[in-house]
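Trainee: what follows is a protein structure lacking sequence information:
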């Protein structure tokens, strides 16, 4: 897994929008406070549940790469 992350570098190269995260989580995008791209996961701060971690592998950009 690490060599794949090193080659793709999702934290640097993927442009992740709030609308894409909202679509993945099936929530309105107004509930998302901020999105932080960490090395191996995406941190989503939500108004209703607090923080949530999402794997890059669940994102559409990962499937396209």
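Mentor: Yes, it's here. Here the structure is a predicted model, which means the values were calculated and not measured.
Trainee: could you use CA atoms for every contact and neighbour count after this?
Mentor: Noted.
Trainee: need the nearest residue in space to residue 46, chain neighbours excluded.
Mentor: residue 32 (4.6 Å; Cα to Cα, 6 or more residues apart in numbering).
Trainee: could you verify my assumption that that neighbour touches residue 50?
Mentor: No. The pair residue 32 and residue 50 fails to qualify as a contact (Cα atoms under 8 Å) at a distance of 9.4 Å.
Trainee: comparison target below:
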């Protein structure tokens, strides 16, 4: 997943409370529902994220995907 895609997803979550809650509850499903394709590796990384809010989620995404 490109950084452009990550920015689109995080931007949408910042402006759409319903999407944000879905993203926090089940990031893989929420992202796929937005028609983004995920590799198995990306799905695994996202499925390990447990965040209380968007800031926490964003930080964990940076940590998980920052070395790619």
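Mentor: All right, it came through fine. Just so it is clear, the structure is predicted and the values come from calculations on it, not from any experiment.
Trainee: care to give me the TM-score?
Mentor: The TM-score (TM-score structural alignment, normalised by the length of structure 1) is 0.29; 38 aligned residues with a Cα RMSD of 3.7 Å.
Trainee: thinking again about what came up before, more crowded one of residue 32 and residue 50 of structure 1?
Mentor: Neighbours were counted for residue 32 of structure 1 and for residue 50 using other Cα atoms under 10 Å; residue 32 has more, 20 against 11.
Trainee: what sits against that one?
Mentor: With contacts defined as Cα atoms under 8 Å, 6 or more residues apart in numbering, residue 32 of structure 1 is in contact with 18, 22, 44, 45, 46, 47.
Trainee: give me the buried subset of these.
Mentor: The neighbour count (16 or more other Cα atoms under 10 Å) marks 18, 22, 44, 45, 46 as buried among the contacts of residue 32 of structure 1.
Trainee: quick check: which element contains the fourth one?
Mentor: Going back to what we said before, that points to residue 45 of structure 1. Residue 45 of structure 1 is located in strand 41-46, with elements delineated by DSSP states H and E.
Trainee: residue ranges for the helices of structure 1, please.
Mentor: Along structure 1, counting by DSSP state H, helices occupy 2-8, 10-13, 18-25, 60-64.
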